[in-house]
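Asker: predicted model and sequence below, questions to follow.
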Amino acid sequence: MLQEQAMPQRMTKVNGLATRYLDYGSPAKGAKDLVLLHGLGASLERWLLVAPTLSKYFRVIVPDIVGFGYSDKPTVEYTMDFFTDFFDKFLQNLGIEKPHIVGSSFGGHLAAEYAIRNRRKIDKLALASPAGVMRTSTPILDQYIMAALYPTYENALKAFRDMAHDPSIVDEGTVTDFVRRMNLPNAKYAFMSTLLGMRYSPPLRGRLSSVIAPTLVIWGDEDRMIPVQYAKEFREVPNNELVVIKDCGHTPYIEKPKTFNRIVLKFLAGKEELVP
């Protein structure tokens, strides 16, 4: 994992809430903005294996979504209305107009919902194992929820290892940081409130047809948290493309970062020669 001092960390206030984020700056004049949205219970650190490479081509912005990471965790209802409003104001704060957005799991749900509600505010959309279409839980998701509610090192280690196709990719820093963050004030509340907010949000099915942004859907073929069978739900997006990564679990940007970057750069930049 990258060293803390190498992270271009910033803070901003969104609706009065302190929000931590990374801003890698523009690699060249006129470079497109690219926003990376993490999953449930996660933080911006989850993107550190891919963000530096992506920042060679885009101004990469990576927030700790409100309620998670080291951003504020207010006692509110964490509904999709709350999150889409937060995200819209976050983009306004940073002067970002019509970015590319890449969202993982819960972050994919948020990105898709934002694309439905703000059709012309997104250029291209990439969703990695997005949530929002699975209405029943899985044993791996249940295990992850238990690790969040009872954040011991052992519980978190098992949850992260079982989430991945190759458990050896899970490092100690990821586990200890998850445990530390889930023990922060209001962290468990924000986690569970978000789960409920996702559960009772308007269904994506039947609404994805209104997304006008070209959309890439990326899934690991061995994802046991949100199985790849749910990828078919996103065919409803008019301009969609699906890429399934072999021997990969729920987090392709961590398990297969080079493959992930090649796929995303080809989709976003549209030029093979940009692929490292």
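Answerer: Okay, I see it.

Asker: going forward, measure contacts and count neighbours with C-alpha atoms only.
Answerer: Noted.

Asker: Met11: what's it in contact with?
Answerer: By C-alpha atoms under 8 Å, 6 or more residues apart in numbering, Met11 lies in contact with Ala18, Thr19, Arg20, Tyr21.

Asker: okay, and it sits in which element?
Answerer: strand 9-14 (DSSP states H and E).

Asker: show me what whichever helix or strand comes after that strand packs onto, helices and strands only.
Answerer: For strand 9-14, the following helix or strand on the C-terminal side (DSSP H and E) is strand 17-23. The contact analysis (3 or more C-alpha pairs under 8 Å, 6 or more residues apart in numbering; DSSP states H and E) places strand 17-23 against strand 9-14, strand 59-63.

Asker: as a markdown table, these with distance to Gln229 would be great.
Answerer: Listed next are the helices and strands packed on strand 17-23 as a markdown table, based on distance: least, C-alpha to C-alpha, whole Å:
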| stretch | distance to Gln229 |
| --- | --- |
| strand 9-14 | 36 |
| strand 59-63 | 28 |
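
Asker: single out the most deeply packed of those.
Answerer: Ranked by mean neighbour count, these are led by strand 59-63 with a mean of 25 (mean count of other C-alpha atoms under 10 Å).

Asker: quick one: contacts of it?
Answerer: Strand 59-63 is contacted from outside by 19-27, 31-37, 43-44, 47, 51, 54, using C-alpha under 8 Å, 6+ apart.

Asker: ok, of those, which come out buried?
Answerer: Buried members of the contacts of strand 59-63, counted by 16 or more other C-alpha atoms under 10 Å: 19-24, 26, 32-37, 43-44, 47, 51, 54.

Asker: and the stretch of helix or strand Arg181 belongs to, what does it pack onto?
Answerer: Assigned by DSSP H and E, Arg181 falls within helix 172-182. If contacts are counted by 3+ C-alpha pairs under 8 Å, 6+ apart, helix 172-182 sits against helix 139-149, helix 153-163.

Asker: let's bring in a second one:
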Amino acid sequence: MSQNNIRTEVENACNLEGQPLSKLSIEDIVNKYVDSETRQGNPRLYETLLLEQNQLDFQTKFLKDHSHIITLPNRNNLNIRSCNNVGSEVLTNKPIYVFLPGLGGSLDQYEPLLRLMDILNEKFIGFDLPGFGGSEEDTSEGGYNMIKVCHIINEALQSIITQNYSTRDTIELRLVGHSMGCYLVLHFFNSFQTKTEYKISQLILTSPPKKKIEPLDKNNRLNQFGLQLLYKLPIIQDFYRSWFDQPKGLKSVGIANFFYDTKEDTNNLSRLYRKLWQFYNNLRVKSSSIAGYLLGWEDLPWDELNDNLSTIDKIKIIIISGNEDYISPIKDVIEFQNSFRDIENVQLICIDNCGHNLCFDKPEVVCKILQDIATNTI
């Protein structure tokens, strides 16, 4: 494959023109919400974005064409949103890339990567976690315990596989996680790597958190009490978000901490659009779901995990991080990388001038990395 073809595929995956269902150009959408001189959102941006007539600005053709709702009968008919291309052709000998988002995230954040996978004719399945994006809240016992969430994802995955595979051959999975999704990927591996129908060959971990997050320790009773309070009374967090954070628009915490800004980026229309898209998604996140996931946080059993990883021949672990990530600083990412012991193929790729939301902050760079992974260049 020539370098020109590679560039074209990455550029096509990242090109947003013609994607919004509102049928407006990216420039028209950006100018609709962002001042042309200051490049900041209007003072009531957080209200304007949620108006019914503006919803189609941040829904895209590719995601709409590939998204489906999976109903899980064993989970009180819980509805999980998936975006996948698994049913488009026979899957013989094709690995499936499974994408899991992070805390408060959705599969929308993987949009350029999903489009690239489709362009490369690679199979992908992305999920919205229960309680986020287009998936329903899980109000059953156990809430959002991480291990339980992994079992829910497995049931949704099995539903897709059962519908599209005529045989029960071993299926190769390549798991991709972002932020908290890295924890979910590793818990999923630990829970299901011994299942005969799965061969988990790659773990692609983007912007991983610290190897252990002490404030979420179950023995920290004060923090656990505070999270229980926020879970049962989300109005407390809602009050802070709606009165103090969301009015800041593109300078709100969920944007400032997810993107690394340089002067050169102020007139980048695609980047401004992705910021608006991220902010639009942030506005729809429920405070109770965030508190529920923090309550359900489970530390990684590193000893057991490493023992299980060592039994998988030639497993590849690739960690991708931004060097300007405020949420997952590079020193924590390196410590996370060093927690994998006796694994030959663990690689860290650091992206310059990039924040926490890699796929929206530096989509072209991340797409090129994933393309190299898919074509075994990395």
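Answerer: Nice, I can see it. Bear in mind the structure is a predicted one, so any value in this text is a computation, not a measurement.

Asker: give the contact list for Lys275 of the second structure.
Answerer: Going by C-alpha under 8 Å, 6+ apart, Lys275 of the second structure touches Leu250, Ile255, Phe360.

Asker: conserved subset of the residues you listed in the first structure?
Answerer: Counting by both residues aligned by TM-score structural alignment, their matches' C-alpha atoms under 8 Å, the first structure reproduces none of the contacts from the contacts of Lys275 of the second structure.

Asker: neighbour-wise, give me the winner out of those.
Answerer: Using other C-alpha atoms under 10 Å as the neighbour test, these are led by Phe360, with 27 neighbours.

Asker: name the helix or strand for it, please.
Answerer: Going by DSSP H and E, Phe360 of the second structure is in helix 358-361.

Asker: residues in the first structure aligned with that helix?
Answerer: Under TM-score structural alignment, helix 358-361 of the second structure corresponds to residues 252-255 of the first structure.

Asker: what residues does the matching stretch touch?
Answerer: The set of residues external to stretch 252-255 of the first structure that reach it, using C-alpha under 8 Å, 6+ apart, is 46-47, 49-50, 128, 164-166, 169, 219-220, 245, 248-249, 260-261.

Asker: give me the buried entries from those residues.
Answerer: Buried members of those, counted by 16+ other C-alpha under 10 Å: 46-47, 49-50, 128, 164-165, 219-220, 245, 248-249, 260-261.

Asker: need the contact list for Lys212 of the second structure.
Answerer: Residues in contact with Lys212 of the second structure, defined by C-alpha under 8 Å, 6+ apart, are Asp299, Leu300.

Asker: and it, what element?
Answerer: Applying DSSP H and E, one finds Lys212 of the second structure in no helix or strand.

Asker: that one and Ile334 of the second structure, how far apart?
Answerer: Lys212 of the second structure sits 13 Å away from Ile334 of the second structure, taking C-alpha to C-alpha, to the nearest Å as the criterion.

Asker: Asn281 of the second structure now?
Answerer: Taking C-alpha to C-alpha, one finds Asn281 of the second structure at 30 Å from Ile334 of the second structure.

Asker: same thing with Glu137 of the second structure?
Answerer: Here Glu137 of the second structure is placed at a distance of 34 Å from Ile334 of the second structure (C-alpha to C-alpha).

Asker: what about the longest helix in the second structure?
Answerer: Looking across the second structure with DSSP state H, the single longest helix is helix 146-164.

Asker: just checking, what packs against that helix?
Answerer: Counting contacts by 3+ C-alpha pairs under 8 Å, 6+ apart, helix 146-164 of the second structure is packed against strand 67-72, helix 180-192.

Asker: same list, the helices and strands packed on helix 172-182 of the first structure, but as TSV with distance to Arg235 of the first structure please.
Answerer: Converted to TSV, those look like this (distance: least, C-alpha to C-alpha, whole Å):
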stretch	distance to Arg235 of the first structure
helix 139-149	24
helix 153-163	25
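
Asker: which ones are touching the residue nearest the centre of the second structure?
Answerer: Geometric centre of the second structure, nearest residue: Pro101, 2.4 Å, by C-alpha atoms, centre = their mean. Counting by C-alpha under 8 Å, 6+ apart, Pro101 of the second structure makes contact with Leu107, Gln109, Tyr110, Phe127, Asp128, Leu129, Gly177, His178, Ser179, Met180, Gly181.
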